[in-house]
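**Q** after the sequence you'll find the predicted model.
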Amino acid sequence: MTVDKPRFLISDLCSFLGSYLSAEQIREVYRAYLFGAEAHEGQWRKSGEPYIHHPIAVARLLAEMRMDYKCIMAALLHDVIEDTATARDQLAAVFDEEIADLVDGVSKLTQIDFRSREEAQAANFRKMMLAMTKDIRVILIKLTDRLHNMRTLGVMVPATCRRVSRETLEIYAPIANRLGLYGIRVELDDLSFAHYWPWRHRVLERAVSRARGARTELMKNVETALRERLEQEGITGTVAGRCKHIYSIYRKMRDKNRSFSEVADVFAFRVVVDKVDTCYRVLGLVHNLYKPVPGRFKDYIAIPKSNGYQSLHTVLMGPQGLPIEVQIRTEDMQHIADSGIAAHWMYKSDHDDGGNPQTLAADWLQNLLEMQRGYGDSVEFLEHVKIDLFPDEVYVFTPRGRILVLPKGATVVDFAYAIHSDVGNTCVAARIERHLVPLRTVLHNGQTVEIINSPEAAPNPAWLKFVVTGKARANVRAYLKNLQRQEAEALGQRLLDGELKGFGLDWQHLPQERLQAYLSASNLTSAAQLLVDIGLGNRMPALVARRLAADGGDELAEKVQPGQEAGRPHRFPIKGTEGIMVNFPRCCRPIPGDGIVGLFSPGKGIVVHRQECGNLGDFQSQGDKWLDVEWAAEPGVDFSTGIRIEVNNRRGTLATVAAAIAELGSNIENVQSSEKDGMSAALDFLITVHDRQHLAQIIRRLRAIPPVMRIFRIPR
């Protein structure tokens, strides 16, 4: 793509700024230019231009968006910390803290590099999002910086062009779109496409040029017809024809598997009028002038896009059967379409209906902050922000008529969290169009959703299997992380107390000086952190107890064996109520009465296996991970186990077997059947039992059923 080379003169910039800034503010901008020019003295870009040309070009882009003078100053200085010897404190002293923070924020965003490891790239993206939530101007400067770099990317080697273009398509262009910066997004898309797939770009560019040339007269006739119809009705407005940008055409061809000739709306017309009422009048006029294509009308005025974009879109069957798209909007909507969130500085709305770009961007940024707190994994954070950056949107309503925009595939839980985190955390059910529905129900356009809450409710780990928005996932994970920490701390205390008994000690009466000495030596900040580490399986309770029992040194620890009292090893009692820090694996499904052993799994706590479990052989050489466990005298819950029943294949056998299991107080969690031969079948039941004795009663009862031939426990 060729772009006219702009002038890089500070005089041109200052002259342009005079259209909306005061003389004093322009003098401050010029002072920033002098500082930047001196700092970059002797530096040259690969294109052969003095380096200061780049900051001036970035500042000019922001000036065209009518940004405030401090943002323009920061743009002129945005590379001085990164590329010169200038320090942040020096900027703060010469200018002020606000400008220093803006420049420092932009400098920290320069480290995003797709050549680095995935984790490092994701962590840097997270840093960019955090800077963005602090001051939106940081990302606006970065986006315009990227735009000018893309305009001059042709001087770089092909590998660099592809890397930077891919990064722009995956991160920067979607952010520009999310913030409503349509012009920047379109140019970033097309420039990235031209550098990443140069051959495809050239082919499409030629095709568009041929189509435009062949239909130039036709398009002029359509434009003239639209303008004349407006004049006939006394409507003042502007009509402009344009071609769809090349990357948009390419993406439609790729995603919908269509040829160029099948892409209908290559040509489009924009009608800009004075007010909203006139938009709908014009819609009626164009529908009378040309026949509308059924199903191709969208009202983004009544329901704005998530970035604040508003317009009426309709596709018409033009002369000679040529499909054309017409967009109808007001002047204010045109400002927002061009500048998005930046329209805050150049245009003030007379009312705030919650759909303007400032409000929508602020909501999105607030969601980012919540996700920052909820995610420990930067890679996962990046993936779920990308989901929010590429939404196929679904528009749904609250009972009071508020419109919420969610990604396609969003569920009731996503809707609840979109309203407020507290609403999501306590939701138990929902009504769609006044009908009760489960929380995993996928939402569709136009539905009215009412959330039912309970103060005692809490997020369910199963929600992670179906929620799609980053905000919902972050909140659920944050709750589970906190719950896991609490349960890990309680389990850690029980484990350590059990080992300390072998030394005649207990946690509550442990000498504080001894505990503090251990914490300091282990680089732990608190006793709670120690207990959490033990509960998570990251520290062995026997070793910790040995160190704590060694009063002043390791001598006693060598003489006294951990977990022993009068030669009897201590066993940790398993109740089944310990929560997520004690796990019963599917490989053997232990129940009370089984001989069991415990294994420490870092980050998960204790995994309890049956002694005869085949998977234990994998841990024979890891004796430090084994834990002596036993069933508590009165386990607090029922446990899941599996049984296989081989039966004669008769009608009603499954119902008879299921009824017998239920009679003995067992719940059937799952059942699967498979035919062995024409005469017999195998029924695999997953049931809950109190203990081995309860399981034996169920097996005896089932053996009394005539069609039953054989029963055994699975896995064996």
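**A** Nice, thanks for sending it over.
**Q** going by C-alpha atoms from here, please, whenever you check contacts or count neighbours.
**A** Will do.
**Q** go through this protein and flag its longest helix.
**A** Criterion DSSP state H: the longest helix present in the chain is helix 470-500.
**Q** just checking, what packs against the following helix or strand past it?
**A** Sequence order places helix 512-521 as the next helix or strand after helix 470-500, per DSSP states H and E. Here helix 512-521 touches helix 527-535, helix 541-549, going by 3 or more Cα pairs under 8 Å, 6 or more residues apart in numbering; DSSP states H and E.
**Q** next one for the comparison:
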Amino acid sequence: MEEPLLIERKDFIQLYRKLYGFLRREWTLEKTCLLKSIVSDSLRTQEGVFDKAALRDLIHRMKTAAITIDEIGLKQHTICAVLLFQPIQKEVYSLRETKKFFGNEVEGILRGLLKVNEFSDKKTAVESENYIRLLLSMAEDIRVVFIMIARHLALMREARNGQQAERLELSVMSAYLYAPLAHRLGLYSIKSELEDLSLKYTDRDMYDYIATKLNETKREREKYIEEFIHPVKERLDKTDLKYDIKGRTKSIYSINNKLKKQKIPFEDIYDLFAIRVILDAPLDEEKAQCWQVYSIITDMYQPNPKRLKDWLAIPKSNGYESLHITVMGPGSRWVEVQIRTRRMDEIAERGLAAHWKYKGIKGESTLDEWLSSLRESLENKDADIQEKLGDFKLDLYDEEIFVFTPKGDLFKLPKGATVLDFAFAIHSKLGASCVSGRVNGKNVPIKYVLKSGDQVAINTSSHQSPNQDWLSFVVTSKARTKIRQLLKEEAAKQVDIAKETFSRRMKNRKIDMDDSILMQLIKKLKYKTVTDFYADIAVDKLDINWVIDRYLELENKESEQRDFAANVSAENFVVRPGSVVEQAQDELVIDEHLTGIDYKLAKCCNPIFGDDIFGFVSSQGIKIHRTNCPNAHDLFSRFGYRVIKARWSGKTGSSNYATILRIIGNDQINIVSNLMSIISKEDGVQLRSISIDSNDGLFQGNITVMLANTSMLEQLMKKLKSVKGVKSVTRLN
């Protein structure tokens, strides 16, 4: 086996040649050599000793740079910024010198990367205000976002040799931030790879199962694709069109989603692939040629009109242009066909970055609009972190509709957007005073859900003001952010009035208010903030006189305790029985080092000692889930900021855990009693419940057992599988 340093040097040489060649396409030899010299200097310590850690970091950054070239399509300025990051960080080189020799663009990207690094290296970034600052830093220059996505993809690829805890953390970030970001920016290949790797690291069994099945059906799939494509090619060859046609298999992650949602076996999934036709067409003939291919294919195969998706007339906001049709292929199987030009395909693969090749770096206004909306949402100081992150997530995966003003101006909104969303999209003041709308000439309420092609006018009233109910039906982050802001402004006024009223009542009863006692009372009444306390007084949820009576009771109790403490000397103090509880050693460590924390084992996946696990902060406290829990991806992608690390301590569990086994087999004489016999003879295994059904010579059932760890479980399953007639033994959830 080669030494790690030798492998690293091989990687370095290969990447160096690639990047050097790329830079020399546009740069002078002098400029390229200067960059090489700066990077070389950063590989040595101040004492001049070669720094192995710096080489590893540089190789990682070079891999990031290679991804930005090959899979995103960024230019020399971005690659230069990625390579200069380490020298700038180690102060081998300065930002001022960067600006002088490499220009404003490189210096601007580096500033963004330094800001991002300041927050992203902190372990609590996803759980704190730092996360918001991280997102805002990324939003300053979109190339910083592309670099961060490329860096995360490089980390995910390298994580195959890392620790499970590291892979879980990266998978959570993939599901929660980077895959949605890649989707939003049109980087579909990167999005799919991040999702596939996340599944591989969190549920390896399911990943391997689907990969094996895809491999087994590859020959059959290729045969069907050829059967579908052959007559299409014959027709296309009779035209003057220049084209490529190929089949593309769905990602493992999307197949897994289909299996879970539809609850069907792999063999019942028919749309495992899509056919793609890519045309070499002049810019002014692109749409006409795409529709010509559409006409040829739908003449040959019956189309499904409900599945037609036209992103040629109005592209998606991430730049995606294509024509999608679903037709009935040979053997009565539905097949999706994607028709696009070479330019459109490049944008589909490389997202918004590819637009710069055609329109220049400032040419994508829809991206600027999205970033402005993102900043507005994240900079809202009145919203808490969960609200901000919820809005951020909302804007990432949206499907779009297109609606018009009475003058014919076009607005893109997420699917499910209402009249009120449309009003806020035009202007915040218009949204705040909106009372109804006119859609295609008919009056509709503000919660009316719009459809593509609707023409919308807004009716307003000076007496209208936002209410809490509005948040239940708006879907755009701009509307939600503004409504919350207006509601909080109104609530703040009410809170000030409540404070003043409470203070006046206390004075009327000749009571001097002690802030520390008031804070104790607020805590005792289970209020998280003082504002929440006064807000309930404002809406008469709390009676002021009742609160003052509770305050006086607490004040008297405090006074009695002070008097008692003054009269008891230290030598007479006795520890009461039960005041000190010896804590048993905890079997579970949360967030690297915390023990003794209350937690519950999630019932959706029943983790046991030895499983790969993570913690999830829910409203009922911390719940422990298996990393391959059916709900894991949903928790990662929607609530990544609530996921915390968790691991078992020690080598074997000292507690008993419940787990459910699903057993299927031939209904033979004594087979159930044989199974029971094996369970009863296993040391440390207790049978808790059994449920068996028999039908047409087959039996299937669930057996719940109590045991200490995964090793005992694997041993038990192995023995149960060896019983004659048993076809399969699997662990449920």
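**A** Okay, I see it. Computed from a predicted structure; not experimentally measured.
**Q** can you give me how far the longest helix of structure 1 is from the chain middle?
**A** 23 Å (Cα atoms, centre = their mean, to the nearest Å).
**Q** mean per-residue distance, that helix versus structure 2.
**A** For helix 470-500 of structure 1, the mean deviation from structure 2 after alignment is 4.8 Å (mean Cα distance after the TM-score superposition for structure 1).
**Q** what angle separates that helix from helix 541-549?
**A** 60 degrees (axes from the mean of the first three to the mean of the last three Cα atoms, to 10 degrees).
**Q** who are the neighbours in contact with Phe685 of structure 1?
**A** Counting by Cα atoms under 8 Å, 6 or more residues apart in numbering, Phe685 of structure 1 touches 642-645, 668-672.
**Q** make sure it is indeed in a strand.
**A** Yes. Under DSSP: H, G, I helix; E, B strand; the rest coil, Phe685 of structure 1 falls within a strand.
**Q** nearest spatial neighbour of it, skipping sequence neighbours?
**A** Leaving aside its sequence neighbours, Phe685 of structure 1 sits nearest to Val671 (Cα to Cα, 6 or more residues apart in numbering; 4.5 Å).
**Q** host element of the one you found?
**A** Going by DSSP H and E, Val671 of structure 1 is in strand 668-675.
**Q** ok, which pair from the contacts of Phe685 of structure 1 is furthest apart?
**A** Greatest spatial distance among those (Cα to Cα): Ile645 and Glu669, at 15.5 Å.
**Q** mind checking which of those two has more residues around it?
**A** Ile645 (22 against 12; other Cα atoms under 10 Å).
**Q** hmm, Ala538 and Ile544 of structure 2 touching each other?
**A** No. Counting by Cα atoms under 8 Å, Ile544 of structure 2 sits too far from Ala538 to count as a contact (9.7 Å).
**Q** still on that earlier bit, how much space separates the residue nearest to Phe685 of structure 1 from Ala681 of structure 1?
**A** Counting by Cα to Cα, to the nearest Å, the gap from Val671 of structure 1 to Ala681 of structure 1 is 13 Å.
**Q** what about these two, which has more around it?
**A** Regarding Val671 of structure 1 and Ala681, a neighbour count based on other Cα under 10 Å identifies Ala681 as having more, with 18 against 15.
**Q** helices of the stretch 501-650 of structure 2, start to end?
**A** 515-524, 530-538, 544-567, 632-639 (DSSP state H, counting those that start in this stretch).
**Q** out of those helices, nearest to Gln302 of structure 2?
**A** helix 632-639 (36.5 Å).
**Q** what are the contacting residues of the closest one?
**A** By Cα under 8 Å, 6+ apart, helix 632-639 of structure 2 touches 171-177, 390, 393, 625-626, 643.
**Q** one more time with 6 Å, if that's ok
**A** The contact list for helix 632-639 of structure 2 (Cα atoms under 6 Å, 6 or more residues apart in numbering) reads 172, 175-176.
**Q** which of those lies closest to Glu222 of structure 2?
**A** Distances from Glu222 of structure 2 to those, taken by Cα to Cα, are shortest for Ala175, at 31.0 Å.
**Q** would you mind finding the match for that closest one in structure 1?
**A** The alignment partner of Ala175 of structure 2 in structure 1, by TM-score structural alignment, is Leu169.
**Q** on the three-state scheme, that match is what?
**A** With three-state DSSP as the basis, Leu169 of structure 1 sits in helix.
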